[in-house]
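A.B. asks: task: produce atomic coordinates for the following.
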Amino acid sequence: MKRINIGCFAIWFVCFNALGISAFAQTHSMSKAYHPPKDPLVQKKLADWQDLKFGLFMHWGTYSQWGVIESWTLCPEDESFISRGGAHGNNYVEYKESYENLQMTFNPVDFAPEKWVTAAKDAGMKYMIFTTKHHDGFCMFDTQETDYKITDASTPFSSNPRSNIADEIFKAFRTGGFMIGAYFSKPDWHNENYWWPYFPPKDRNPNYDPARYPERWQNFKNFTFNQIRELMTDYGRIDILWLDGGQVRPVEVAGKSGRDGSQYFNQDIDMPKIATMARALQPGLIMVDRTVAGEYENYTTPEQEVPDTPLPYPWETCMTIGGSWSYNPDDQFKSSLSLVQTLVKVVSRGGNLLLNIAPGPRGDWDPVAYERLKDIGNWMKVNSEGIYGSKPVAPYSVGNIYFTESENQSVIYAFWLSDKDEVSLPETLMIPLEKVAKKVKKVSLMGSDSALGWEQRADRIAVTVPHTLSAGNQIKYSAVFKIEF
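C.D. replies: Reported below is the predicted structural model:
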């Protein structure tokens, strides 16, 4: 089991990586402090999760029918990533009604989660997070708290024997050996106790003051508690509760909302009560109350970005396979080269990569997503030894070479990143190292039986690559050198 690097540190940096970010996907900043969990069961599960390195994220809901950004077109904020207009109307009231009526036509008849399990498993993914409910409030599980759900009679898919989509997904991935995570939105823009119909919505926050109407806010707290209890009770083993909507948090001083999404009001939903209940039902549950620094954010979640240097606590980069978190028929998918190399960069900094793939309105992924996962899987079948259970090691990266280390510190893996799909290695290359006190026993190229020439020097290893391996070697994206001590 991997040791967790924990402590209370400030994060004053995180830069965007070279992949870039589409304006179609909203991003969030991450917390500026970390508080390690005290529960030994949570500590153990968190350590196990850190070793998995690569996970699947899925945003899916009625919004897939329009191919618009998930939930956010309902939010009356003037943000660049929010655009409603078009064929669905420019009048907000009419738009909201049309959006919520998408429930009446949602019928993903191609839904077959076992297909996703096979593709994700072959790609080397080890855990998954699924959106049981996003901010719009539409539930992809059979909640008893609202009729705005996939299993309600007004939803065409409700007659399908697999209509409880979250349950079907969790069961399929659990059978496939995955760690299971439930995404749950704390804000609920459909619930009358969050956006009270008496007032128009003003932004992403409640449209009334919870302190002035405490009974209404208590009803919302009860609603949230009950829905999370359903997920913790009726859906088998849940390993991660991934909570979104960081504006829903307690604040000492309420202030006017800014464009950063800070809340108008104190939105305390009693996380201690929720956590106590959830962990009584799911012992060892990892909780990710993202962007809310404290004991319920067991790992941090830099979004669409990779830190420059390792972070001293558990973390996960969540990133889209294309430009959008939700299904977009015109989405442009990142290349296999970019995806593999992003995984390497994240792991070299000690993090996990949670890659989002959005199902479409009929209930399947874009064929390109399957192609990307197949490419990643082919690379992982040769090189995953340097990914799973690894930890960061100085110098972390130099130029196009990135490093990881085995748990017992007996092996360093040097990932030589190519600038194109096919790897063409130089006939001689230098691998910089800081572990000069150890004597190198062997240097080899993962996936090859050909012997390498090498010489250990004070702060590096000079490697001679045979001509047969320098080109036409069938290696893609990144060559991995295994250095044994």
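A.B. asks: contacts, neighbours, all on C-alpha from now
C.D. replies: OK.
A.B. asks: same for the longest strand anywhere in the chain, what does it pack against?
C.D. replies: Assignment by DSSP state E gives strand 411-422 as the longest strand of the chain. Judged by 3 or more Cα pairs under 8 Å, 6 or more residues apart in numbering; DSSP states H and E, the packing partners of strand 411-422 are helix 336-348, strand 401-405, strand 476-484.
A.B. asks: just checking, next helix/strand downstream of that strand?
C.D. replies: Later in the chain than strand 411-422, the nearest helix or strand by DSSP states H and E is strand 428-432.
A.B. asks: tell me who's in contact with N226.
C.D. replies: Going by Cα atoms under 8 Å, 6 or more residues apart in numbering, N226 touches E145.
A.B. asks: tell me the SS of it?
C.D. replies: With DSSP: H, G, I helix; E, B strand; the rest coil as the basis, the three-state label of N226 is helix.
A.B. asks: and what of the one 4 residues further on?
C.D. replies: The local conformation at E230, judged by three-state DSSP, is helix.
A.B. asks: do G55 as well
C.D. replies: Secondary structure state of G55, per three-state DSSP, is strand.
A.B. asks: so what's the residue count around it?
C.D. replies: Neighbour count for G55, taken as other Cα atoms under 10 Å: 26.
A.B. asks: quick one on the thing from earlier: so what's the gap between the longest strand of the chain and the chain middle?
C.D. replies: How far strand 411-422 lies from its chain's middle: 24 Å, per Cα atoms, centre = their mean, to the nearest Å.
A.B. asks: about what we covered before: okay, the helices and strands packed on strand 411-422, which one's buried deepest?
C.D. replies: strand 401-405 (a mean of 26; mean count of other Cα atoms under 10 Å).
A.B. asks: one step back: would CSV of the helices and strands packed on strand 411-422 with distance to V465 be doable?
C.D. replies: Formatted as CSV, these follow (distance: least, Cα to Cα, whole Å):
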stretch, distance to V465
helix 336-348, 22
strand 401-405, 16
strand 476-484, 11
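A.B. asks: one step back: report the angle between the longest strand of the chain and strand 476-484.
C.D. replies: With axes from the mean of the first three to the mean of the last three Cα atoms, to 10 degrees applied, the angle from strand 411-422 to strand 476-484 works out at 160 degrees.
A.B. asks: between strand 428-432 and strand 411-422, find me the angle.
C.D. replies: Computed by the same axes, to 10 degrees, the angle separating strand 411-422 from strand 428-432 equals 130 degrees.
A.B. asks: please give the structure of this sequence too, so both can be compared:
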Amino acid sequence: MVAAICVLLIAGCRQEETKITVLKAPSSKNLLCKDERIGWWRQARFGMFIHWGLYAVPAGEWKGEKVPGIGEWIMERAKIPVSEYEPLAKQFNPVKFDAEQWVQIAKNAGMKYIVITSKHHDGFCLWDTKYTDYDVMDATPFKRDILGELAVECRKQGIRLCFYHSIMDWHHPDAQAPFYPKYNDTSKSNPNFGRYVEYYLKGQLKELVENYGPLGIMWFDGEWIKDWTREMGWDMFYYCLSLQPDIIVNNRVGNGRQGMRGLSKSDEFAGDYGTPEQEIPATGLPGVDWETCMTMNNTWGYKSYDNNWKSREDLLRKLADIASKGGNFLLNVGPTAEGLIPGPSVERLAAIGEWMNLNSESIYGTMASPLGEVPWGRCTAKPGKLYLHVFDWPANTKLQVPGLKNKVKKAYLLADKKRARLLVTREDKDKITVTVPAEAPDPVNSVVVLEIEK
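C.D. replies: Here you go, the predicted structure:
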């Protein structure tokens, strides 16, 4: 379908008409199918989200008062005018930023990709863009291309680099800046929004792909604004594919997301996968690709006083829970204004990495459990194998596995390098019992492998 959206723009004393031509879907000959583009992502299962920008400077406080809510929304929550927020750039000097260290932290945790905020809702850009001086190279004393340094390190260390990019922009006059003091007012419309999309938003996306790619994902957000339409979502989706044919685009490029549940209302809306936020679906979603994004504490962007950290145990079990339902886990860190990933985040990622060193086979490339709900934990699967993630180790050494009709050829502990056989007995046609050691290999999540006949 081709549609033309005409927007009246005021330039000086005269009106101009900017046409947004919604791109046709490329022919099947020129378009990689979704399975060809998303295969690596389905294998990865675990990635790092990074929210970083000027909001790390106030760190949750404004004019001596703590501002409720998530840190990266302080401009909106504290009703800060653009003229007062902009000077934060002069204080943004993250001299302790070390791209090699950041990527190494992610890699050691077992993460396969990094998604960083190239531009969040506040409009500040973490790269040297020609479309504005409101960026790290021109507006700050730091004057280093953060995205460029990360791109180099990701390539060196074999991590896929991806960019979060906000459609909404509280700084740009053609977007939501005029809505102050309610930047997030979804009832308002900007008559110049078409110009912002065609010349600014698309221009910056082209820079990001061409200067720092190839990228893994273009991770959009801020699509709930009034001016963003379903047609614009499809246009942007195909625009990204025109820049890089194998790129993945999340469903927030369209405007059909159902709140924090993160799934699109239907396939009438653009996007390759759903994005539940701060929650995990209750069950698997057959035929649906999805990725839960989640914070380690209560904020995405750094807040100095937010110490409500999820435990190592909780995060490890969430990773298994998400994989058992066929999803990916995008776990967030919010670096400080100095450029450091907070210590509690580093500690938790290191602990996850220790577990992944022994058990990553039970996460990477796995599919949703065929067993349904199990009483002792979760289950992930690969062809011919089931991985039993045992949270509650049986005191009597008898691990009962309901719902399994396949013949078990071998059972062993994934952490056991010798792969010593465990005794398996069949209780009835769809339940077996595995005799396990008295002591759990891991107090949080021990993995028992069942090799089964297909």
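A.B. asks: quick revisit: closest one to D364 of structure 1 among the helices and strands packed on strand 411-422 of structure 1?
C.D. replies: D364 of structure 1 lies closest, by Cα to Cα, to one member of those: helix 336-348, at 19.9 Å.
A.B. asks: residues in structure 2 aligned with that closest one?
C.D. replies: Mapping helix 336-348 of structure 1 onto structure 2 (TM-score structural alignment) gives residues 312-324.
A.B. asks: ok, stretch 368-383 of structure 1 next?
C.D. replies: Under TM-score structural alignment, the match for stretch 368-383 of structure 1 is residues 344-359.
A.B. asks: any idea which of the helices and strands packed on strand 411-422 of structure 1 gets closest to N164 of structure 1?
C.D. replies: The closest of these to N164 of structure 1 is helix 336-348. By Cα to Cα, the value is 31.4 Å.
A.B. asks: now the closest one on structure 2. Mean distance?
C.D. replies: Comparison of helix 336-348 of structure 1 with structure 2 after fitting gives an average deviation of 0.4 Å (mean Cα distance after the TM-score superposition for structure 1).
A.B. asks: list the contacts of that helix.
C.D. replies: Where contact means Cα under 8 Å, 6+ apart, the residues beyond helix 336-348 of structure 1 that reach it are 19, 53-54, 306-307, 310, 317, 321, 352-353, 372, 375-376, 379, 387, 390-393, 396-397, 402-404, 415, 417, 420-421, 476-478.
A.B. asks: and the helices in the stretch 151-300 of structure 2, which stretches?
C.D. replies: 193-195, 202-212, 230-243 (DSSP state H, counting those that start in this stretch).
A.B. asks: now distance to L399 of structure 2 too, for the ones you listed, in a markdown table please.
C.D. replies: Output for the helices of the stretch 151-300 of structure 2, formatted as a markdown table (distance: least, Cα to Cα, whole Å):
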| stretch | distance to L399 of structure 2 |
| --- | --- |
| helix 193-195 | 59 |
| helix 202-212 | 49 |
| helix 230-243 | 47 |
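A.B. asks: looking at those helices, which is nearest to V95 of structure 2?
C.D. replies: With Cα to Cα as the criterion, V95 of structure 2 lies closest to helix 202-212 of these, at 21.9 Å.
A.B. asks: what does S64 of structure 1 correspond to in structure 2?
C.D. replies: Match for S64 of structure 1 (TM-score structural alignment): A56.
A.B. asks: that should have said L52 of structure 1, apologies.
C.D. replies: Using TM-score structural alignment as the criterion, L52 of structure 1 maps onto A44 of structure 2.
A.B. asks: now the match of helix 336-348 of structure 1, how far from the centre of its chain.
C.D. replies: On the basis of Cα atoms, centre = their mean, stretch 312-324 of structure 2 sits 16 Å off its chain's mean C-alpha point.
A.B. asks: now swap in stretch 65-76 of structure 2 and tell me
C.D. replies: The chain centroid and the centroid of stretch 65-76 of structure 2 are separated by 21 Å under Cα atoms, centre = their mean.
A.B. asks: circling back to that earlier point, filter the contacts of helix 336-348 of structure 1 down to the buried ones, ChimeraX style.
C.D. replies: Entered in ChimeraX, the line below selects the buried ones among those, by 16 or more other Cα atoms under 10 Å:
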select :53,54,306,307,310,317,321,352,353,372,375,376,379,387,390,391,392,393,396,397,402,403,404,415,417,476,477,478
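A.B. asks: quick one on the thing from earlier: contacts for the longest strand of structure 1 next, please.
C.D. replies: Strand 411-422 of structure 1 has contacts (Cα under 8 Å, 6+ apart) with 337, 341, 344, 386, 400-406, 424, 431, 474-485.
A.B. asks: try stretch 170-188 of structure 2
C.D. replies: 76, 79-82, 121-124, 168-169, 190-193, 195-196, 224-226.
A.B. asks: I figured G326 of structure 2 hits A282, correct?
C.D. replies: No - look at G326 of structure 2 against A282 with Cα atoms under 8 Å: they stay out of range, at 11.7 Å.
A.B. asks: settle it for me: which of the two has more neighbours?
C.D. replies: Legend: neighbour count by other Cα under 10 Å for G326 of structure 2 and A282, higher for G326 (27 against 9).
A.B. asks: and that one, what does it touch?
C.D. replies: Neighbouring residues of G326 of structure 2 by Cα under 8 Å, 6+ apart: 284-285, 289-290, 366-369.
A.B. asks: M232 of structure 2 maps to what in structure 1?
C.D. replies: Mapped onto structure 1 by TM-score structural alignment, M232 of structure 2 lines up with D270.
A.B. asks: which residue packs closest to N164 of structure 1, ignoring adjacent ones?
C.D. replies: F141 (5.3 Å; Cα to Cα, 6 or more residues apart in numbering).
A.B. asks: number of nearby residues for the one you found?
C.D. replies: By other Cα under 10 Å, neighbour count at F141 of structure 1 equals 23.
A.B. asks: what's the average distance for the top helix by length along structure 2 when superposed on structure 1?
C.D. replies: In structure 2, taking DSSP state H as the definition, the longest helix is helix 343-359. Helix 343-359 of structure 2, aligned to structure 1 and superposed, deviates on average by 1.2 Å (mean Cα distance after the TM-score superposition for structure 1).
A.B. asks: what about the helices in the stretch 51-200 of structure 1?
C.D. replies: 92-100, 113-123, 165-175.
A.B. asks: which of those sits closest to S470 of structure 1?
C.D. replies: helix 113-123 (26.3 Å).
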